[in-house]
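Participant: sequence and predicted structure are below.
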Amino acid sequence: MRHYCTQMGIAALLLLFALPSFAQHDDGQAEAQGHNQKIINRHSIFPHLRAAAFISHTFIPGVAEGSRFAIPSYGLDIEYWFDETWGVGLHNDIELESFIIEGEQEEFLERDFPLVSSLDLLFKPWKGLAFQIGPGVEIDKHETFLLFRLGVEYEIELGHHWDLYPTFFYDTREDSYTTFSIGLGVGKRF
């Protein structure tokens, strides 16, 4: 009987010491679940993908006589935002006319509905203000140019992850002409 009581006493002491560790495990598990819930909630509130379409006018200094200075263009952007501040975007636009650029040595460069595509780093320092910077390419049937893009836009939230945004960007082509564009677009986050 004495041996049985000793075993029961030891078992009771072990159980007494083990209960707080079980409770800590449960508290830690609940805390981890709460942390995971916060992560899930944050991701459900902040959609990382954004698609946008815009219409703009591309201003082309140095166009030859008879060509227009401002050319209408349409664009489509696909962006991935890592968080509320940093992202990357594939920005594409097509200029909707043929035009001729007069070069510095009086040579002429013909462009037919060129497609411009850039891969940009995105930075949003304050509310809806976003800056973009990155390399790109302009393609048409005559010649392809590498370019570098700088841009700024301001997203105005419309609700349900929709936004309206005015945009301005400047493109400089390698060993060729420069353009700047002003436009208005609509975007949706997913």
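Facilitator: Nice, I can see it.

Participant: from here on, just use CA atoms for contacts and neighbour counts.
Facilitator: OK.

Participant: any idea how many residues pack against residue 124?
Facilitator: Other residues near residue 124 come to 20 when the count uses other C-alpha atoms under 10 Å.

Participant: once you drop chain neighbours, what's closest to it?
Facilitator: The shortest distance from residue 124 to any non-neighbouring residue, by C-alpha to C-alpha, 6 or more residues apart in numbering, is to residue 130 (4.3 Å).

Participant: what's the offset of the helix or strand that contains that neighbour from the middle of its chain?
Facilitator: When elements are assigned from DSSP states H and E, residue 130 belongs to strand 129-139. In terms of C-alpha atoms, centre = their mean, to the nearest Å, the centre of strand 129-139 is set 11 Å apart from its chain centre.

Participant: okay, one more to line up with it:
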Amino acid sequence: MRKLFFIMVTLAVTGVTVDSVYAQELHHHHESIHENEEHGKHKLSVYGGFTHVDAAFYEHETHEESTGKWIPTLGLEYFYTLSHKFDIGLLADMELDEYFIQVNNERELLRNNIVVATAVLRYKPMKRVGIFAGPGVETEFIEDEDSESFFVAKVGIDYEVEIAHGWELTPVFSYDFKEHYSSYSFGISLGKRF
């Protein structure tokens, strides 16, 4: 009889624990959906950070002397929420510097205020963490007859920190694979959901 009583009490306590854990998870899921509905499916952000270009060197240097350059970068980001796991977005970054890269080991190409525009798909494996990737193009802000554009494949990771009323602060790391060279960026974006 004691064993039966002990088993019943254990099952009752375990059942309550499982029910309460399930209820909390269900509440968290509804809260997440409600949060997106409350602030909207759109997010517009401004970005500031630095881009490291390994292949970059200035006119007074040679390629052999260069160890790459850190370049101040500003940008705009737009994301649209498809579901609680997926967003699509448009990213546009501008590197605020003029430098040279070596192309095909034979000529130096001037890069002046580079703009990188990409379309990305963002996957959220956890509530605030996002992993994104997509194709794009690199071009110069003001093109002339010597300007060249390159294909870009961007990958990155970010973490959204909610501030209040739909405002978010998001640290971002991204890597750009380009035709003749690559770069990586660290920065932070300030965005508003609407």
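Facilitator: Good, I have the coordinates. In this text, all values refer to a predicted model and were calculated from it rather than measured experimentally.

Participant: fetch the TM-score of the aligned pair.
Facilitator: The TM-score (TM-score structural alignment, normalised by the length of structure 1) is 0.73; 150 aligned residues with a C-alpha RMSD of 1.9 Å.

Participant: contacting residues around stretch 182-189 of structure 2?
Facilitator: Applying C-alpha atoms under 8 Å, 6 or more residues apart in numbering, the external contacts of stretch 182-189 of structure 2 come out as 45-55, 169-177.

Participant: at 7 Å what do you get?
Facilitator: The contact list for stretch 182-189 of structure 2 (C-alpha atoms under 7 Å, 6 or more residues apart in numbering) reads 45-54, 169-177.

Participant: tell me the residues of structure 1 aligned with it.
Facilitator: Alignment of stretch 182-189 of structure 2 against structure 1: residues 178-185, by TM-score structural alignment.

Participant: now the matching stretch on structure 2. Mean distance?
Facilitator: Once fitted to structure 2, stretch 178-185 of structure 1 is off its aligned match by 0.5 Å on average (mean C-alpha distance after the TM-score superposition for structure 1).

Participant: how about that stretch: buried residues?
Facilitator: 178, 179, 180, 181, 182, 183, 184, 185 (16 or more other C-alpha atoms under 10 Å).

Participant: same thing with stretch 34-51 of structure 1?
Facilitator: 47, 48, 49, 50, 51.

Participant: could I get those as a markdown table with secondary structure and distance to residue 76 of structure 1?
Facilitator: Below are these laid out as a markdown table (DSSP: H, G, I helix; E, B strand; the rest coil; distance: C-alpha to C-alpha, whole Å):
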| residue | secondary structure | distance to residue 76 of structure 1 |
| --- | --- | --- |
| 47 | coil | 18 |
| 48 | coil | 17 |
| 49 | strand | 14 |
| 50 | strand | 11 |
| 51 | strand | 7 |
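
Participant: from those residues, which single one is nearest residue 92 of structure 1?
Facilitator: Lowest distance from residue 92 of structure 1 to the buried residues of stretch 34-51 of structure 1 (C-alpha to C-alpha) belongs to residue 51, with 11.4 Å.

Participant: that closest one -> structure 2?
Facilitator: So, by TM-score structural alignment, residue 51 of structure 1 is matched to residue 44.

Participant: tabulate the buried residues of stretch 34-51 of structure 1 (CSV), appending distance to residue 8 of structure 1.
Facilitator: Putting these into CSV (distance: C-alpha to C-alpha, whole Å) gives the following:
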residue, distance to residue 8 of structure 1
47, 58
48, 59
49, 62
50, 65
51, 68
